[in-house]
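Chemist: I need the structure of the sequence given here:
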Amino acid sequence: MKQAAKTEREFGGTLGAVGIPVSLPLTVLLLIGVSRSPSASLFQWPPALPSADQLWHPMAPLLLLGWIGLHAALYSLPLGKMSEGLELKNKTRLKYPINGFHAMCISVGLVLLLLKLGAPLGRLFELLLPLAVCTIVLSFLLSIFLYAHSFSVSSDALAPGGNTGNHLYDFFIGRELNPRIQNFDLKYFCELRPGLIGWAVINLGLLMKEVELRGSPSLAMILVNGFQLLYVGDALWNEEAVLSTMDIVHDGFGFMLVFGDLVWVPFTYSLQASFLVVHPQALSVFGAAVIVALNGIGYYIFRSSNSQKNQFRRDPNHPNVSKLKTIPTATGKKLLVSGWWGFVRHPNYLGDLLMALAWSLPCGFSHLLPYFYVTYFTVLLIHREARDERQCKLKYGASWDSYCKQVPYRIFPYIY
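Modeler: Next up is the predicted model:
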């Protein structure tokens, strides 16, 4: 019972489990509507809500199901290698196909082929709201299935915080840790496949819409597409690293992750590109160079720190990490206190936020909407960092206290 009470506090407990599934879908639809309104004002009253006829198109469910089906097929292809996840409570390790980058390349190749054949990819701009509505419905249906499925598995298969007995909360947070249909891992599939790659394809469709309207893509649109495609490609190239993240190792697969993976990522992370279709921005070569440099610095910090952590987790004796200073813990594992992880406790978050800012800057400073992502992401990472802190404190005890004394700053050096 003590564990259940503690878990209830995550994301506002029962109140959050009721409010978030209602508010987030409305937020997605509102943001898409605002991005294409002339004023693009987040404070417009009444708000720029889409009309009913804008929310449905018969092509939307066909495109969505075709996209999901394509990636389910690509996931199942014998491409790439198989990798083992971390050890589970029953001392077993699940196997995962590491072929997400192959799936992205095939997907982009198919999209480019369709473009060459004359497919109107720019229509994605008009279909964005209906696609979002269909994906929201799919996320609820999948979450209901996952919750029902969780009652057919053993207690060892349940997530540490998803079996509180509160049906609303468990549905939201995720009751089962690694739901599978035979060898098809639903959480792992959704984490990096249809939503993440879909984000890059939506961006490309919005770029093509700008080409239709103005004859060529703007420098701002090219930067936004390029930065975000790099981010997606990097995540899939380093797909194996996701197997040690909190999402895979600790969190159950419920509405929170389903909606985040399938709806929130592709339809809110593409806001900058959507904004630029209706609100073109002039960007100087010098301004572009500064933004590219900022994104490069952020990417370097993000990738270097994540690679260092993943290398240390997999082989602490590897020459790249063997000379780094560490603190022993009662679990037998060691905590890094030098390198990137001796700079701040979450250097990967710092790099992530610098990139997020670089994605927004090409949209200028006349509207707040393009900065929604970096604002939201700051709040998200600070919240996630607090969750990380609690987990590490419980796991490592006094060793974590010692680490925090040696590395006092959490994300921003000398600030936070």
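Chemist: every contact and neighbour count from this point should use C-alpha atoms.
Modeler: Noted.
Chemist: please list all residues in contact with Lys89.
Modeler: Neighbouring residues of Lys89 by CA atoms under 8 Å, 6 or more residues apart in numbering: Asp156.
Chemist: and it, which of the three is it?
Modeler: Look at Lys89: counting by DSSP: H, G, I helix; E, B strand; the rest coil, its state is coil.
Chemist: roughly how far apart are it and Thr326?
Modeler: 26 Å (CA to CA, to the nearest Å).
Chemist: now do Pro179
Modeler: Separation of Pro179 from Thr326 (CA to CA) stands at 35 Å.
Chemist: ok, now Val211?
Modeler: Using CA to CA, Val211 is found at 53 Å from Thr326.
Chemist: same check on Gly342?
Modeler: Where Thr326 is concerned, Gly342 sits at a distance of 10 Å (CA to CA).
Chemist: who has more neighbours out of these two?
Modeler: Using other CA atoms under 10 Å as the criterion, Gly342 and Thr326 rank with Gly342 on top: 21 against 15.
Chemist: one more to line up against the first:
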Amino acid sequence: MLNPKTTHREFFGVPGSLAVMTGTTAVLYVWYFSCNEHNGCQLPMSASQWSHILASAANYRAYLSLEALTYYTMWWLWLALLYFIMPGITLKGIKLRDGTQLAYPMNGLRSFFFTAAVWAFVYKKIGTAPFLWIADHYFQLVASAWIFSTLQALFVYLYSFRAPSVETPGKDIVMLAHAGNSGNPIYDFFIGRELNPRIGSFDFKFFNELRPGIMGWVLLNTSFAIKQHTVYGSVSNSMWLAIVPQIAYCIDTLVFEDKVLTTMDITTDGFGWMLSFGDLTWVPSMYSLQARYLAFHPVHHSTWFTVFVAVFGLASFLVFRLSNSEKNAFRTNPNDPALKHLKYITTESGSKLLVSGWWGMARHINYTGDWMFGLAQCMATGFDTPMTYFFSAYFLVLLLHRNYRDECKCRDKYKKDWIRYCELVPYLFIPFVI
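Modeler: Predicted coordinates:
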């Protein structure tokens, strides 16, 4: 009963899992070899372009670097060390199926600022060389992140088969994810077999969620800005439009680190290749695409366009942040006098669902703000190539899939109350539109 067998396989099971693993890896290759300082940045539409990409992929050994893998491993270990030694409060997550609540250290923001101080020290003492090395060895670092994330996923998958504790006979302390107990090794490796893989107090899923990848994204953006300044003598306004909101977004994520404890990634999903690769490889490599493009192709916008993109981005961020803050405040204390103007319905399960304020406008208004914020960062690159808009297109697919999962989960949980809620809040993303 504690670990029921998986009855529904997401992503169309094994074929879908293999498609996602190979497809996302292929995207890393295609986007790098089609968009770089040597080849420009255009979608591969000709046979010659694809021949170049396939030839580069076949010569993969040229992009495997023991030096880069060593540096990446040191980066992960450095942040793991800070996970243990940086001061901060400890919070408990939601109650699990076995009645336990895991503890998590809320020291991600302090770890980031301490790490950023180290970067500043290195810049002052050594100069730009370390950051230029990062910019120049971007793809070797991406390949290293892929290797590391895959090995990590393999480790946690094998680790999930460890024997139950002899101190608690009859109790399986290895809590498996609902979706990761299918018995098929390929699917379970991909989706994540164990819900919260841990060694002692070190939680792999929580650590990887916001630290190595998110902070690595900031480091890559910083390195690309330094690269542009070194080559062209200045940092373009387009670079600032791209990286300042992204860095602010990363810091905001760490400021509200405790809110991740209630997300589906932590509460529902297992930790397998999907999250390991997504956290460590996909996020820093693909989300830094705008800065990497601008490092070798500076774009200089007019004052009016710069102001428009900045205001559009700020407004989008406010929709995302204010809506999430309202929801989090209501979850924490629905009886707070500051929230007395909000209307809600009470479900049979006892949960309260907001039907006014931000959440009366649309059921996933935060997704709308999040997507528009990403679109603004893509707009910073101009309109010379559609490749820099991949972030926006991918993020839209991601949010639509997450919306589908949220809707299914809520429909199963609240049943007829969810139908009533949808009648009161009929729009998904944009009020009066959709």
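Chemist: spit out the residues that contact Gly342 and Thr326 of structure 1 alike.
Modeler: Common neighbours of Gly342 of structure 1 and Thr326 (CA under 8 Å, 6+ apart) are Leu336.
Chemist: so what corresponds to Tyr376 of structure 1 in structure 2?
Modeler: In structure 2, the residue paired with Tyr376 of structure 1 according to TM-score structural alignment is Tyr394.
Chemist: please apply the same query to Tyr349 of structure 1.
Modeler: Aligned against structure 2 - with TM-score structural alignment as the criterion - Tyr349 of structure 1 pairs with Tyr367.
Chemist: pull the number of nearby residues for the nearest residue to that match once chain neighbours are set aside.
Modeler: Closest residue to Tyr367 of structure 2 apart from its sequence neighbours, by CA to CA, 6 or more residues apart in numbering: Leu399 at 6.6 Å. Neighbourhood size, Leu399 of structure 2 [other CA under 10 Å]: 16.
Chemist: and Val118 of structure 2, that one's in a helix?
Modeler: Yes - counting by three-state DSSP, Val118 of structure 2 is located in a helix.
Chemist: and it, what pairs with it in structure 1?
Modeler: Alignment note: Val118 of structure 2 maps to Leu110 in structure 1; criterion TM-score structural alignment.
Chemist: please apply the same query to Met106 of structure 2.
Modeler: Looks like Met106 of structure 2 aligns to Ile98 there (TM-score structural alignment).
Chemist: so what's the residue count around its match?
Modeler: By other CA under 10 Å, 21 other residues sit near Ile98 of structure 1.
Chemist: got a list of what it touches?
Modeler: Under the contact definition (CA under 8 Å, 6+ apart), the residues listed for Ile98 of structure 1 are Leu79, Gly80, Lys81, Met82, Ser83, Glu239, Glu240.
Chemist: return the set of buried residues in the longest helix along structure 1.
Modeler: Counting residues, the longest helix found in structure 1 (DSSP state H) is helix 285-314. By neighbour count on 16 or more other CA atoms under 10 Å, the buried set for helix 285-314 of structure 1 is 288, 291-292, 294-296, 298-306, 308-313.
Chemist: same thing with stretch 402-416 of structure 1?
Modeler: Buried residues in stretch 402-416 of structure 1 (16+ other CA under 10 Å): Tyr403, Cys404, Val407, Pro408, Tyr409, Arg410, Ile411.
Chemist: over in structure 2, see which of the contacts of Ile98 of structure 1 survive.
Modeler: Counting by both residues aligned by TM-score structural alignment, their matches' CA atoms under 8 Å, the contacts of Ile98 of structure 1 that remain in contact in structure 2 are Gly80, Lys81, Met82, Ser83, Glu239, Glu240.
Chemist: among those residues, name the ones in helices.
Modeler: Short answer: these have none in helices (DSSP H).
Chemist: any chance of those in a markdown table, plus neighbour count?
Modeler: Converted to a markdown table, the kept ones among the contacts of Ile98 of structure 1 look like this (neighbours: other CA atoms under 10 Å):
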| residue | neighbour count |
| --- | --- |
| Gly80 | 12 |
| Lys81 | 11 |
| Met82 | 14 |
| Ser83 | 14 |
| Glu239 | 17 |
| Glu240 | 20 |
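Chemist: for Val174 of structure 2, what are its contacts?
Modeler: So Val174 of structure 2 contacts Ser160, Phe161, Arg162, Pro164, Glu194 (CA under 8 Å, 6+ apart).
Chemist: now, the most widely separated pair of the residues you listed?
Modeler: Spatial extent of the contacts of Val174 of structure 2 (CA to CA) is set by the pair Pro164 and Glu194 at 13.3 Å.
Chemist: between those two, which one's more packed in?
Modeler: Counted by other CA under 10 Å, Pro164 of structure 2 and Glu194 do not tie: Glu194 has more neighbours, with 29 against 13.
Chemist: quick one: map the more buried one onto structure 1.
Modeler: In structure 1, Glu194 of structure 2 lands on Glu176 (TM-score structural alignment).
Chemist: try Arg331 of structure 2
Modeler: Using TM-score structural alignment, Arg331 of structure 2 lines up with Arg313 in structure 1.
Chemist: how close does its match get to His367 of structure 1?
Modeler: Noted for Arg313 of structure 1: a distance of 43 Å to His367 of structure 1, by CA to CA.
Chemist: which position in structure 2 aligns with Tyr300 of structure 1?
Modeler: Checking with TM-score structural alignment, Tyr300 of structure 1 has Leu318 as its match.
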